[in-house]
Structure formats: structure tokens, C-alpha cells
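Asks: Below is the sequence, then the predicted model.
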Amino acid sequence: MPIKIPKELPAFTVLSKENIFVMNIERAKTQDIRPLKIAILNLMPMKIQAENQLLRYLSNTPIQVEITLLQTKTYTSQNTPIEHLEKFYNYFDEVRDKKFDGLIITGAPVETMDYEDVDYWDELKEIMEWSKNNVFSTLHICWGAQAALYYHYNIVKKILKNKIFGVFEHRINKEKEDLTRGLDDIFYAPHSRHTTISKEDIERVKELDILSESEEAGVFIIITKDKRQIFITGHLEYDRDTLKNEYLRDLNKGLKIDIPKNYFPKDNIKNEPLVKWRGSANIVFGNWLNYCIYQNTPFMIENIK
């Protein structure tokens, strides 16, 4: 099942070596089908790493997936080569007149800031408003989920005394929902955040359903009843070493940070972390593409509204 990306994008080589089916644009042009058009607003500082993580799971699709990478104009990443951004990324102004089957808004390391103090907040608000009529289904991740719940429903985040950091058990609240179809009764997902949102605040909004939550990590997957807005508070897309690298980064900065929970075998950082969430990530991203988008998005993409 192919994902359609430029051959020069680093993810093409990375995923090909993992025996994941990626298709270059030249080959895709010979196939007489309409690809799903998915935009990714990448707010993560390590953009290439985030690309690889997301594209790995978007590759598990029934048809071609055509990716458009977006960056903010009001803030330029300091951790990604400018040559990479100029070659592979678009600004919102370049796509505002287009329609997309799906949009992913990633997390960002700004969670302890007030939303209004984030450099690109006004631009992000414009994109989130635009998504309501120009994207069939939008998937928000971690801070992106909190920001969207605040913008669309005025649900505020709350600062935690201790960071939610590690790999946690989750359970399904509604077994027959398309997005969580196929997940085990208990499944795992990574979290890395200093803030949270209240279950009670979400339950006050009639348009929202909580599909999954964790006793330790709180609410996990929230969805609108029409499946066009999805909010995931953790990081199913994370690689094996992502939490390890975040932990070592903070240690090297002299920050107070606890070892990630349920991550290193025997809590020994010399032991390689065990991936316990890959199957769940494949299911959730695959269900989003298939049930929330492919089965329902208009064939004539200009009819999205």
C-alpha cells in the first residue's frame, strides 16, 4: 500500500530500507486512481524526525496518499536545515485555496505557554478555521489537540505538577467506533507533556465523544460525532528511542526530569526500550485514513465543505 512522496525526501530512503512501500511521484502518475490528499502542519522542532514518524504510519493505506508538508510563516524552525524547509515545505498561503482529504496538526514544545503568547497562534487559528470547510477530517496530536480543543470549544489546558512522561495503558470506552476498531481491550501509547485537559470539560461539549482514556495519563482520544475533528493527547507516532532522547536531552540541560514510566526494562536506561505501541499506532492511523476519510470523503475533492 503506497505512500506518495518525493524521492529526495529523507523519509523515502528511511522507509524503503524498512521495507515499507513508498512510491515516487513519477510512478504514481501512471496509476489511474485519485490519491488521498493529506497535509501535515509540522510544528515539531525536529521536523525530519517527525516526518519519518508520521509517514511510516500513513503508508498503511488502501490507496495512494499524497503528502503536502506545511510550516508556519510566523515562526521558522531553528532545528531543521533551511534547505530542507525550502525544498519540501509550503506555507499556508500557498494551499489556502486547495482542498484536502485529511490534515494532521502535530504537537509543539510550547505547552506551558499561554496560547496567545505563541508566535504563530494567529496563523494557527486561521488554519484551524480554514480546516472546517476545506479538510474532510483533521487529526490533532498532543499540544495540537489541546490547542484545537481550546480554539474550537474553549476547553482550557491545565498545568500538571508532574510531567506525564512514559508509556501508559489505555482502554477503549466505545468498542464499536470506527477509529478504535481493532484495538485491544488494553493498549499502550507514549505521552510526553506538562499539561492536561479535564474529562469533565470535554463531557460538557455534546459534539465530543471520549473514545479512549488512561487511569494514569487521562483522556487520550476525543472525536467529534461527525468524525471530522480528532484529538489525540499522546504520541502514537513516536519511535522506539524518542522518549529516551527527550529524557537525555533534559538531563543534559540540567532539568529535573523523572525516568519515563513503563519504558526502559527494569527502569535501566542502559536497556533498549521495548516498543509496545506500534500495533496500536498502525490501527489508529489506518482507521483514520480508511474509515474517517477514504470511506466518506467526496471523490471530487472540490466538493469538500
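Replies: Cool, got the structure.

Asks: Could you use CA atoms for every contact and neighbour count after this?
Replies: Fine.

Asks: Tell me how far the host helix or strand of residue 223 lies from the chain's centre.
Replies: Using DSSP states H and E, residue 223 sits in strand 218-224. For strand 218-224, the separation from the chain centroid amounts to 13 Å (computed by C-alpha atoms, centre = their mean, to the nearest Å).

Asks: Which elements pack onto that strand?
Replies: Where contact means 3 or more C-alpha pairs under 8 Å, 6 or more residues apart in numbering; DSSP states H and E, strand 218-224 is packed against strand 208-214, strand 229-232.

Asks: can we see that at 10 Å?
Replies: Packing contacts for strand 218-224, counted by 3 or more C-alpha pairs under 10 Å, 6 or more residues apart in numbering; DSSP states H and E, involve strand 135-141, helix 143-153, strand 157-172, strand 186-197, helix 199-203, strand 208-214, strand 229-232.

Asks: will you turn these into JSON lines that also has distance to residue 1 and mean neighbour count?
Replies: Formatted as JSON lines, the helices and strands packed on strand 218-224 follow (distance: least, C-alpha to C-alpha, whole Å; neighbours: other C-alpha atoms under 10 Å):
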{"stretch": "strand 135-141", "distance to residue 1": "21", "mean neighbour count": "25"}
{"stretch": "helix 143-153", "distance to residue 1": "28", "mean neighbour count": "21"}
{"stretch": "strand 157-172", "distance to residue 1": "28", "mean neighbour count": "18"}
{"stretch": "strand 186-197", "distance to residue 1": "24", "mean neighbour count": "21"}
{"stretch": "helix 199-203", "distance to residue 1": "36", "mean neighbour count": "13"}
{"stretch": "strand 208-214", "distance to residue 1": "27", "mean neighbour count": "19"}
{"stretch": "strand 229-232", "distance to residue 1": "24", "mean neighbour count": "24"}
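
Asks: ok, structure two:
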Amino acid sequence: MPIKIPDDLPACAALQAEGVVIMRETDAVRQDIRPLRFGLLNLMPDKIRTETQIARLLGATPLQVELSLIRITNHVPRNTSTDHMGAFYRAWEDVRRETFDGFIVTGAPVEKMPFEEVSYWDELCAVFDWTQSHVHSCLNICWAAQAAVHHFHGVPKHILPAKAFGVYRHRNLAPASPYLRGFSDDFSIPVSRWTEVRREDLPPDGGLRVLMDSPEIGLCLLEDPAHRSLHMFNHIEYDSDTLRNEYVRDAAKDETTALPHGYFPDDDPTRPPENRWRSHAHLLFANWINQIYQTTPFDIARIGQADAA
């Protein structure tokens, strides 16, 4: 089945060109089935690119998915037009009485700041608490994953001596997990962060389970059953050229910027990078969506009530 997104969202054209099946809102209303409702709280600077990345992965499922784009209520993004935000995004304050089968919170370019100094930290904490009664399952990515683990478990983040930047090999530590069904024993995932969460800081009584890690750059994916969440510290959703764009941006500011690890063939930035993580990105999202489909209440109004029970 296709993904349902707003008719004029810029991601539509890009996804259709890739063969992703798009369902227009005007067509979706004619189908007598309940789509899975997903919310995307998009904190990334390039919101249009992030929308496309997430919609691509949600749209690969055989289930019908309805995606709602959500923003922090009083935060004005600097890198996306007000017309785009006004046309396609709703403030969290306007959706907080709604329920969602799945909810995604992205990373944000604030990871070097203490959590409490981020201008929208209080609202983000309120969002995390709200997910416990209005969302069946959450996926927090990169900085949002660090923020959620800090909020729910008091786990600190640590600033790295140099940016973890590139494509790194990871290990499947839980082959029997429904979220890693079909995963290889090892695989590659893009990484782009200045901070990390360390295994030794995880509370022994918190119920957190490490599903993926990397010998080189540490934790990658945590399962948090008590909060019905997955915490992904890296960027499995990235496009083939996302790290290249980040490298070009950073190198323009600082010519000593290091090449992303394991990304360009033979470390030659003039050669196009090879995507070695695409299939595992689709697999992770498909497994997560399938797990939601198997366990979410058919009556969406019972989300939160049924989860609490």
C-alpha cells in the first residue's frame, strides 16, 4: 500500500520518481480501511530533505501509512521557508489531543549544548511525556535519541574529541529481536555527531536493551520497552549524498575538515559515494512498522489506554 502525504508536499515528486507509491489525500478518503497514523516531529535544519528521507522509508511498507508533519510550537526554523512550514506543518500544541500509532523525533543541530539550554527543551520533554499516553511506539533519531534517554533515564551525553563522521560497520547484537528480523550479522550505517551516549552510563534497572553497536563509535540502537521506544543514535535514514553535502558545507568553513570515514571510494571526494546502508534502513523501518501493526489497537482512540493496560 502507498504512503499518504499532503498533495503538494515537495517530497511527492522525488518519491514518485523513485517508484515509491504515493496516495493523494483526495484518493485516500475513498478507501474504507484504517491507515496507520505516523507523526514526524522534524527538528532537522533541512526539513524538506528529512521529510523525503522518512517518507521514503515509511512508504515502502505494504500497509497504508498516513504521515503528519509536526513542529515545535514556538520555535521558528531558519532554514525552511515560512510558506512551507505554514502549508505542511502543525504545531505540537495543536495535535497533542490526537493519537498516533508511530511517532518519530529527528536529530537537531544542538548536540553540543547542554540539554536544558536548548530553547525548546521544556516542550520537547512535554512531547516525550505525551508520547506515553498518545503514541503506541516511538523512534527517536540521533540527538533526539540522546535527549529521550536523558529525559527518561537520566543518561548523560559526552562530547567527543572529534566528530564521529562517516560510514561505520555495526554489529547485530540481538538477531532474535523483531526489529532486527532479516538483518545481517554486520552492516554499515552513516554517523554524524559530536556527542555520544556510553554503555556504562545505562542504568542497570532501566530495561534498556542494546540492539546494535559499532566497535569504533559505540552504541547505535537501544530498545526501551518501558517507554515503547527505539533510540537510534546514528543516521540510517540518510540519502547517499547527505554526508557529502555535510562535508562540503563544513569544508567551506574549515579547510582542515576530515573526510567522512569509509564513505568516498578510496577516500576520493571527487568520486560518488556508494550507498551500503539503504537495504538495512528499509528493513529496520519495515520491521518497526510491522511490529506496530501487530500490536496497536484497531480503535485508534484506545492508544494509550490499551498500552497502559
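Replies: Received it, and whenever you're ready, just let me know what you need. These figures come from a predicted structure and were not determined experimentally.

Asks: The strand holding residue 223 of structure 1 relative to strand 157-172, how many degrees between them?
Replies: Between strand 218-224 of structure 1 and strand 157-172, the angle comes out at 80 degrees (axes from the mean of the first three to the mean of the last three C-alpha atoms, to 10 degrees).

Asks: Mind reading off the mean deviation between strand 218-224 of structure 1 and structure 2?
Replies: Strand 218-224 of structure 1 differs from its equivalent in structure 2 by a mean of 0.7 Å after superposition (mean C-alpha distance after the TM-score superposition for structure 1).

Asks: against structure 2, where does that strand fall?
Replies: Per TM-score structural alignment, the counterpart of strand 218-224 of structure 1 in structure 2 is residues 218-224.

Asks: residues in contact with that stretch?
Replies: 138-142, 145, 149, 152, 170-173, 177, 179, 189, 191, 196-199, 206-214, 229-236 (C-alpha atoms under 10 Å, 6 or more residues apart in numbering).

Asks: Please apply the same query to stretch 12-20 of structure 1.
Replies: 1-7, 11, 21-24, 52-53, 55-57, 59-60.

Asks: in that stretch, what's buried?
Replies: 12, 15, 20 (16 or more other C-alpha atoms under 10 Å).

Asks: Secondary structure and distance to residue 258 of structure 1 added to the residues you listed, as CSV?
Replies: Formatted as CSV, the buried residues of stretch 12-20 of structure 1 follow (DSSP: H, G, I helix; E, B strand; the rest coil; distance: C-alpha to C-alpha, whole Å):
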residue, secondary structure, distance to residue 258 of structure 1
12, helix, 35
15, helix, 32
20, coil, 35
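
Asks: Among those, find me the one that's closest to residue 247 of structure 1.
Replies: Nearest to residue 247 of structure 1, judged by C-alpha to C-alpha, of the buried residues of stretch 12-20 of structure 1 is residue 15 at 25.5 Å.

Asks: How about the contacts made by residue 165 of structure 2?
Replies: 190-194, 217, 234, 243, 246-247, 258-263.

Asks: Name the nearest residue to it, ignoring sequence neighbours.
Replies: Excluding the flanking residues, the one nearest residue 165 of structure 2 by C-alpha to C-alpha, 6 or more residues apart in numbering is residue 192, at 4.5 Å.

Asks: State the distance from the one you found to residue 217 of structure 2.
Replies: Distance, residue 192 of structure 2 to residue 217 of structure 2, by C-alpha to C-alpha, to the nearest Å: 11 Å.

Asks: between those two, what contacts are shared?
Replies: 164-165, 234.

Asks: Please dump those into a markdown table; it should also carry distance to residue 295 of structure 2 for every row.
Replies: Converted to a markdown table, these look like this (distance: C-alpha to C-alpha, whole Å):
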| residue | distance to residue 295 of structure 2 |
| --- | --- |
| 164 | 36 |
| 165 | 36 |
| 234 | 26 |
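
Asks: Strands of the stretch 1-150 of structure 1, start to end?
Replies: Counting by DSSP state E, counting those that start in this stretch, the stretch 1-150 of structure 1 has strands at residues 3-4, 22-23, 36-41, 65-71, 89-91, 100-105, 135-141.

Asks: could the ones you listed go into JSON lines alongside distance to residue 274 of structure 1?
Replies: Shown next, in JSON lines, are the strands of the stretch 1-150 of structure 1 (distance: least, C-alpha to C-alpha, whole Å):
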{"stretch": "strand 3-4", "distance to residue 274 of structure 1": "27"}
{"stretch": "strand 22-23", "distance to residue 274 of structure 1": "26"}
{"stretch": "strand 36-41", "distance to residue 274 of structure 1": "28"}
{"stretch": "strand 65-71", "distance to residue 274 of structure 1": "29"}
{"stretch": "strand 89-91", "distance to residue 274 of structure 1": "33"}
{"stretch": "strand 100-105", "distance to residue 274 of structure 1": "26"}
{"stretch": "strand 135-141", "distance to residue 274 of structure 1": "22"}
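
Asks: what about the closest residue to residue 90 of structure 2 other than its chain neighbours, neighbour count?
Replies: Excluding the flanking residues, the one nearest residue 90 of structure 2 by C-alpha to C-alpha, 6+ apart is residue 70, at 5.0 Å. A count of nearby residues for residue 70 of structure 2, using other C-alpha atoms under 10 Å, gives 22.

Asks: Spit out the contact partners of residue 291 of structure 1.
Replies: So residue 291 of structure 1 contacts 177-179, 181, 227, 297 (C-alpha under 10 Å, 6+ apart).

Asks: Same check on residue 167 of structure 2?
Replies: 187-192, 234-236, 243, 260-264, 275-277.

Asks: Likewise for residue 38 of structure 2?
Replies: Neighbouring residues of residue 38 of structure 2 by C-alpha under 10 Å, 6+ apart: 58, 65-69, 99-104, 135-138, 289.

Asks: Could you double-check that residue 149 of structure 2 sits in contact with residue 198?
Replies: No - if you go by C-alpha atoms under 10 Å, residue 149 of structure 2 and residue 198 don't touch, sitting 11.1 Å apart.

Asks: Which neighbours do the two have in common?
Replies: 155-157.

Asks: between the residues you listed, which is nearest residue 78 of structure 2?
Replies: The nearest member of these to residue 78 of structure 2, counting by C-alpha to C-alpha, is residue 157 at 25.8 Å.

Asks: Now the closest one. Nearest residue, chain neighbours left out?
Replies: Residue 157 of structure 2 sits nearest to residue 197 (C-alpha to C-alpha, 6+ apart), 5.0 Å away.

Asks: Can you give me every residue that contacts whichever residue in structure 1 pairs up with that neighbour?
Replies: Matched by TM-score structural alignment, residue 197 of structure 2 corresponds to residue 197 in structure 1. Residue 197 of structure 1 sits next to 145-146, 149-150, 155-160, 218-220, 233 when contact means C-alpha under 10 Å, 6+ apart.
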